[in-house]
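Novice: here is a sequence with its predicted model. Questions after.
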Amino acid sequence: MNLFTEDQFEKLLQNGAIAAKERAGEISEDMSRQPVVKLFTPWGAATWLISEIDPEDRNLAFGLCDLGMGCPELGSVYIPELMAVRGPFGLRIERDLYWTSSKPLVDYAREARLHGAIQA
């Protein structure tokens, strides 16, 4: 299974372009983006809510990352590393096919810090 559908990948790139404009000061208002995709390890507690991909480095994503150790954090993740992870019996990181975002990433992050895990 691919980590992202084509539509999700395009949305992630669009969000990445908006974030780049924010960092460059071209957009002054906060454009809090919702995560586009939820990834998880079917054999463990790791979860990622990905909101954007850097349009200049399409291997670099940004989102809320929770490795299942009680300290979720916002940050960058290298997509080839996610694709290289193998669990028991060769299991891979999967995309939650039925998940849809209901709020901005910052709200998921706030809740995750309170609970010590992503609540999505």
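Specialist: Noted; the coordinates are in hand. Being a predicted model, the structure only gives us computed values, none of them experimental. Numbering: from 1, shown residues only.

Novice: use CA for all of it now, contacts and neighbours both
Specialist: Noted.

Novice: for Gln34, see how far away Arg95 is.
Specialist: Taking C-alpha to C-alpha, to the nearest Å as the criterion, Arg95 is separated from Gln34 by 16 Å.

Novice: geometric centre of the protein: which residue is closest?
Specialist: If you average the C-alpha coordinates of the chain and look for the closest C-alpha using C-alpha atoms, centre = their mean, you land on Ile50, 1.5 Å from that point.

Novice: does it count as helix, strand or coil?
Specialist: For Ile50, the reduced secondary structure class is strand; criterion used: DSSP: H, G, I helix; E, B strand; the rest coil.

Novice: okay, now the one to match up with it:
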Amino acid sequence: MELLTKQIIRKFEEHPIYSQDGKGLKAEVLVKYFNPMGAGTWLITEAEKQEDGDWRLFGFCHICEWEWGYLMLSDLQRIVLPGGLGIERDLYTQGRIVEDFIG
């Protein structure tokens, strides 16, 4: 699955790092990435394109527990799961906030 589309790039450009600072769980989720085979959810709320073309992402992430943090898009793209699967993108995040995903 393609993790970066033209629509997502547009959202990233409209929400640079720190643009949703202070919103906490009310921050808009730009894209949700997830591990289809187990632990790993990344609710991306802000992004910044790097000089090398990679994207530095910020959001509310869950591996063992929920926490705010940074990651690189290339790190997600490099993950290879059993059966040749990779990290996937939720197609239904438009108009949702962080709080909507953590129940």
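Specialist: Perfect, thanks for sending it. Predicted model, so just to flag it, every value in this text is computed and none were measured.

Novice: before we move on, the earlier item: mind checking what the residue nearest to the centre of structure 1 lines up with in structure 2?
Specialist: Structural alignment places Ile50 of structure 1 opposite Ile44 in structure 2 (criterion: TM-score structural alignment).

Novice: which residues sit in contact with its match?
Specialist: Ile44 of structure 2 makes contacts with Val29, Leu30, Val31, Lys32, Tyr33, Leu57, Phe58, Gly59, Phe60, as judged by C-alpha atoms under 8 Å, 6 or more residues apart in numbering.

Novice: which stretches of structure 1 form strands?
Specialist: Along structure 1, the stretches classed as strands by DSSP state E are 37-40, 47-53, 60-66, 73-78, 94-95.

Novice: for these, which one ends up most surrounded?
Specialist: When the strands of structure 1 are scored by mean count of other C-alpha atoms under 10 Å, the highest mean neighbour count falls to strand 47-53 (a mean of 26).

Novice: how far does that one sit from its chain's centre?
Specialist: 1 Å (C-alpha atoms, centre = their mean, to the nearest Å).

Novice: how big is the offset of that strand relative to structure 2?
Specialist: The superposed strand 47-53 of structure 1 is, by mean C-alpha distance after the TM-score superposition for structure 1, a mean 0.8 Å from where its aligned residues fall in structure 2.
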